[in-house]
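>>> give me the fold of what follows.
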Amino acid sequence: MKGKNLRVTDTRPNIIALRLDASFFFERAVRSLDRNHYDKALKYFRKAVEYEPDNPVNHCNMAGILSEMGDYQGSNEVLESVLQNVSPSMTECYFYMANNYANMEQFEAAETALVTYLEEDEEGHFLEEAEDMMELLYYELNRPTKLNRIKARQGAVEHDQARLLLEEGKFAQAAKLLEKISGDQPDLLAARNNLALSYYYMGMFEKAKGTILRVLQDDPGNLHALCNLAIFYQNEGGGPHLDVLLESLAVIVPFQQDQVFKLGTTMGIMGRHEEAYKHFRRLLKDSGNKTDASLYHYAAVAASNTGRYEEAERLWQQVKKLDPASETPRFYLSRLHELRSRSKPMEKLSYHYHLPFDEQFKLWEKYGSRNVPEEMKKDPLVRSSFFWALRHGDDATKSQVIQALTLIGDEEVREALGLLLADTTQAPALREQARAALQDMDASRMPAHALVSAGQPGEQPLEQRTAAADPQIQAVLDKAFSVMGKRYDIARQNDLKDLWFEYLDRISPEGFSIQHVEGWAAALEYLTAKMHHTRATYREIADRYGISVSTVSRYARQIDSVCGIKQKIAQRFPSFTEKV
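As a prediction, this is how the structure comes out:
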């Protein structure tokens, strides 16, 4: 083969060098997971951590596999290491830890981790899951989780507290909290809307209107603000501004239920009853509202105000079924039957779910000065009408209101009477009546043991009531009052005492023996705090009385099973306030 050169070719196969790094092992781990090979996946994730020890994601992947394999403790050790040594800002680790603790049935540890997550995490990727876990913890621990804030929803928790104060008729306290929230977070328009309402309920109309107008400057289409402005315009006597605003509101068809309720109530207050009726009927078509007695009342009022009397009767009959203890549907049904028997049209009715103002006074007189039910005293709509009349009623009405408010006697009442007393434009007789009422309330602030011994006028003294029973019954009250100290006002001490005797009366205390004074006292304090919407946990109460959490829980459940405290607390009416 002369003249030809041999060409040597490279016959070695093409080889791609393996690049062993964290990504390589991560991919292998994911493949293993897809095949449910958890042992291999864990091995590969461990290798990924070795190659990139400063990458917190690798550590969390490893913790996730350990959790899937049932090694919850090992998973939490990895997560704690991430927070301490790798990335303290990786707050979602607290959520993962809470899940692990819950799986280990360490519910208090799960609660601590979950609260830390909610209070420290800015992104809120697991908010929905966290809310589900809070429901689980509520069921397991038999108490709500104490939560000061949700960082991813800044101001939401504080705003809920303010809304609750507003709904309870504690307008001054609500205003103070809402002023702080609005100052810290001016973009939270719901807080500013509710601040305007609190000013309005306190009779500070110019301040209320100015607050709403500033909201509308920032958000001209804000429905809650527009509805509030309509009410404020009406308070000023109406005029062309109100007419234009009402025409624009009349063509709005909101989608969200709270907006439908707000618009329906507003149109009713404005006298646009046909529009109000349509909105309330829309709400009643939703299956979730079928047990809401107050909503049926609003629909009944709208039906009556539009001449649909048979429909109004049917709706008030439904209110009676849903809220059998309420006097409101009975009054309106009676009034409806009376006027229809005379072939007279029903007068235009208020959309508030309580009796007309004069009827409230008649009912209080029927019960007697010292026997008005506590739920009636605490009804926020009753309170708001009283505070309103104290500012804007005639002298005769104000005199009646002072008598009624004296029976409530809480700090909000003291503040309102104090303002009237300081107002030199008020009639001297009214100021003197307010002074006497305040003095009566001051006289009632006697030491707890004296209060318990004295009882109410016409009531058998406590020593006689308990003489035939175990003397430890009195010891329970003494213990509760001594531990509560000055943290609870006289009204709450009275409520605790009433709750104790309500329980004893229902179980017939003859032969009833008190074996654990601290347990009963702690349970009474816990339930009293809940009745007043005061934050309290079994752990806090147990520490004060030097007993275990399970002891407080056991006695609280025993009292609740007889007196139905949780059910009473849960029966709250829909609010006119705006949610976040």
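
>>> only C-alpha atoms from now on, for both contacts and neighbour counts.
Fine.

>>> top helix in the chain by residue count?
Ranked by residue count under DSSP state H, the longest helix found in the chain is helix 490-507.

>>> for it, list every residue counted as buried.
Going by neighbour count (16 or more other C-alpha atoms under 10 Å), the buried part of helix 490-507 is 490, 492-497, 499-501, 503-504.

>>> in this structure, which residue is most central in space?
The centroid of the chain falls nearest to residue 164 when counting by C-alpha atoms, centre = their mean (5.3 Å).

>>> name the SS class of that one, please.
Look at residue 164: counting by DSSP: H, G, I helix; E, B strand; the rest coil, its state is helix.

>>> contact partners for residue 562?
When contacts are counted by C-alpha atoms under 8 Å, 6 or more residues apart in numbering, residue 562 touches 503, 506-507.

>>> circling back: which of the buried residues of helix 490-507 lies at the shortest distance from residue 147?
Distance to residue 147, by C-alpha to C-alpha, is smallest for residue 492 among the buried residues of helix 490-507, at 23.3 Å.

>>> who's in contact with the closest residue to residue 326 other than its chain neighbours?
Distances taken as C-alpha to C-alpha, 6 or more residues apart in numbering place residue 320 nearest to residue 326, at 7.4 Å, with adjacent residues excluded. When contacts are counted by C-alpha under 8 Å, 6+ apart, residue 320 touches 326, 329-330.

>>> can you redo the residues you listed as a markdown table with neighbour count and secondary structure?
Shown next, in a markdown table, are the contacts of residue 320 (neighbours: other C-alpha atoms under 10 Å; DSSP: H, G, I helix; E, B strand; the rest coil):
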| residue | neighbour count | secondary structure |
| --- | --- | --- |
| 326 | 17 | coil |
| 329 | 27 | helix |
| 330 | 17 | helix |
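
>>> let's see this one next to it:
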Amino acid sequence: MQMDKRRHRYSQMDRPENVIAMKLDASYFFERGMRFLQRNDLARAVKAFQRTVEYEPDNPVNYCNLAGVLAELGDFEASNELLHYVLEHMDPHMSECWFYLANNYANLGDYDAAEEYLLRYLDHDPDGEYAAEAEEMLSILIDEFGGGKAIERRRREEARAETMQAIQDGRYFLENGQFEVAVEWLEQVVEADPSHIAARNNLSLAYYYIGQYENALAMAESVLDRQPDNLHALCNRAILLQHFGDEARLARAVEPLLKVIPLHPDIAMKVAITLGFVGRHADALLAFRRLARLVPPDHPMLLHGLAAAHANLGNLRAAESLWRQLVRLEDCARVADYHLERVRQARAAGLLTVSAGYQLDVPVEMQLAEVRDRLQTSSPDEWKRDPLLRASLYWSLRHGNREVRQRVIRALAVVGDNDAEQALKSFLARSDIDASLQEQTLVALKRMGAKGAVRIWRANGSTEIRLEDVRKDIILDLQPQWREVWDLAETWLMARGLRALVGQARRFWLTYLYDELFLDLKKRIVKPETWASGLLYVVLRYASVPVVQRDLAAQFNVSASSLSKCSSRLEQVVLRAGWHARRSREE
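A predicted model of the protein is given here:
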């Protein structure tokens, strides 16, 4: 009995008066897991972090912690499963998961996947906690493990997306000099979606580039009706009013451009260039100085814009200094050298100012000379493949002198695609080209097989004609010698009762003109009799009419060797044209 009392007393003394129950929750197991990690007891750390997930299954941080310990244990597949689960089912914006996945895949030897996830992380969080490590890891993957495929794939995807967007708003066609196609495409875009502001602004530019200035101004005004502060439209309107010479309206149009201070470099550049273009050189200088806060000090367009403003204002020393900076940049050296030479010439002539354009382009004189040289040396395939060459063709068709325009017309006749056809049709509708250029353009369109209605200027104004109604032998009107050759050949056949061969002779001669002589301005017919006899020799042989080359040459008072050379050239073209015709029929 005594023993029982003592045991009861001891048990009462040992028991705490206030018992605090242990709180087992996610925080407890997180702290426990962290202690195990500090001791490098990874197995027990895993168990602790697994309990955090059990207690808080909706907290993505717990999954990430568990994934991190599993990675430390080398179980990268299990770690990846957890990270993918977080991104796909819990929080798709938890960017650090991309970084953890990249580390896991790198450890698994899947460097392409690691590279892809690093790029995703940097896309989502370029200034994130692991940004510096991700950049360093990306460099290692590329330099040490031959990576870069994911970056190239990403660049291709971005370029493709950018191209699709550029096509949608018409920028693609404008940048490639396909202005007629841009107009046709953008008119459809604007009709389908009248609220598409970017398409309207680009359509305004496209109209301007093809010389439809009234339409260009109307389209710029339509944008401003919807968005009065749209800077692209404000700039476009100012440039167009400068073209029309409407000083009063131009002054009002420039006012908003003087008040605005754009924060985006591209917009600030456009405003500054526009002010310079409309002759507000002092305001342009201020705008370019403001732009200097947004772009690097050696930005080519900034240097040129500042130099142009100074040159137009008479500050030749400042302009020269800026162009000397620009000449150090390889891509800009030619333009800078051109303007430096003009400054030297101005000083020698005692001039105080130099008129300089604000666009960082090869000057008009140099562009025309380059196009002329290219037209003489480049093959037609180059014009088809190279969008820059093609753009220079369209530009030269609008701004070139007569010789350049003639060469461009022939080059476009060889290019022969839909865009080239539209460019020629637009050129034909201009009121400032003479009858000879009109005829050459019609010949080019006939050679391309173009059809449909076109506008053309006659003495009584603009009229519409159908290309199908233009006679095939219009080409004979281009050169008196070409018609003289035909007249000699036709007269000879008719005089000998060979009327049945006239049609074939005509086809042969027109084929040679369209495929050879029209395409090369340097080729000339010196003696029409030689070519007439050569043409007749080919026609008679094809018709199995007995003919002696020497006798035919004597009738036209030409040498047999000259007749032979001409007939050989004619026959080559005729055979080539005939082969193409047979092949197309068989296909």
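
>>> most widely separated two among the buried residues of helix 490-507 of structure 1?
Checking the buried residues of helix 490-507 of structure 1 with C-alpha to C-alpha, the most distant pair is 490 and 504, at 21.2 Å.

>>> who's in contact with residue 396 of structure 2?
368, 371, 404-405, 408.

>>> now residue 297 of structure 1
Counting by C-alpha under 8 Å, 6+ apart, residue 297 of structure 1 touches 315-316, 319, 329, 351, 353.

>>> go again using 10 Å as the cut-off
Listed by C-alpha atoms under 10 Å, 6 or more residues apart in numbering, the contact set of residue 297 of structure 1 reads 280, 303, 312, 315-320, 328-329, 332, 351-354.

>>> same check on residue 151 of structure 2?
When contacts are counted by C-alpha under 10 Å, 6+ apart, residue 151 of structure 2 touches 112, 115-116, 119, 138, 142, 157.

>>> count of neighbours near the counterpart of residue 362 of structure 2 in structure 1?
Using TM-score structural alignment as the criterion, residue 362 of structure 2 maps onto residue 355 of structure 1. Residue 355 of structure 1 has 21 neighbours, counted by other C-alpha atoms under 10 Å.

>>> what do you get for residue 40 of structure 2?
With neighbours defined by other C-alpha under 10 Å, the count for residue 40 of structure 2 comes to 12.

>>> the residue nearest to residue 389 of structure 2 when sequence neighbours are not counted and residue 448 of structure 2: what is the separation?
Sequence neighbours aside, residue 383 is the residue nearest to residue 389 of structure 2 in space, at 5.6 Å (criterion: C-alpha to C-alpha, 6+ apart). According to C-alpha to C-alpha, to the nearest Å, residue 383 of structure 2 and residue 448 of structure 2 sit 15 Å apart.

>>> ok, residue 167 of structure 2 next?
Relative to residue 448 of structure 2, residue 167 of structure 2 is positioned 26 Å away (criterion: C-alpha to C-alpha).

>>> neighbour count: these two, which is higher?
Per other C-alpha under 10 Å, whichever of residue 167 of structure 2 and residue 448 has more neighbours is residue 448, with 19 against 16.

>>> the more buried one touches residue 418, doesn't it?
Yes. Under the criterion of C-alpha atoms under 10 Å, residue 448 of structure 2 makes contact with residue 418 at 9.5 Å.

>>> what residues sit buried inside the helix or strand residue 219 of structure 2 falls within?
Assessed by DSSP states H and E, residue 219 of structure 2 sits inside helix 213-226. Judged by neighbour count (16+ other C-alpha under 10 Å), helix 213-226 of structure 2 contains these buried residues: 213, 215-217, 219-224.

>>> tell me the contacts of residue 58 of structure 1?
With C-alpha under 10 Å, 6+ apart, residue 58 of structure 1 has these contacts: 22-23, 26, 45-52, 64, 82.

>>> if we only consider the residues you listed, which is nearest to residue 98 of structure 1?
Residue 98 of structure 1 lies nearest to residue 64 out of the contacts of residue 58 of structure 1, by C-alpha to C-alpha, at 12.7 Å.

>>> what strand or helix carries the closest one?
Here residue 64 of structure 1 is assigned to helix 56-68, by DSSP H and E.

>>> so which elements touch the helix or strand following that helix?
Tracing the chain past helix 56-68 of structure 1, the next element assigned as helix or strand by DSSP H and E is helix 72-81. Counting contacts by 3 or more C-alpha pairs under 10 Å, 6 or more residues apart in numbering; DSSP states H and E, helix 72-81 of structure 1 is packed against helix 56-68, helix 92-103.

>>> ok, which of the ones you listed comes nearest residue 15 of structure 1?
Ranking the helices and strands packed on helix 72-81 of structure 1 by proximity to residue 15 of structure 1 (C-alpha to C-alpha) places helix 56-68 first, at 29.5 Å.

>>> apart from its neighbours in sequence, what residue is nearest residue 87 of structure 1?
In space, residue 87 of structure 1 is closest to residue 56, 6.4 Å off (C-alpha to C-alpha, 6+ apart).
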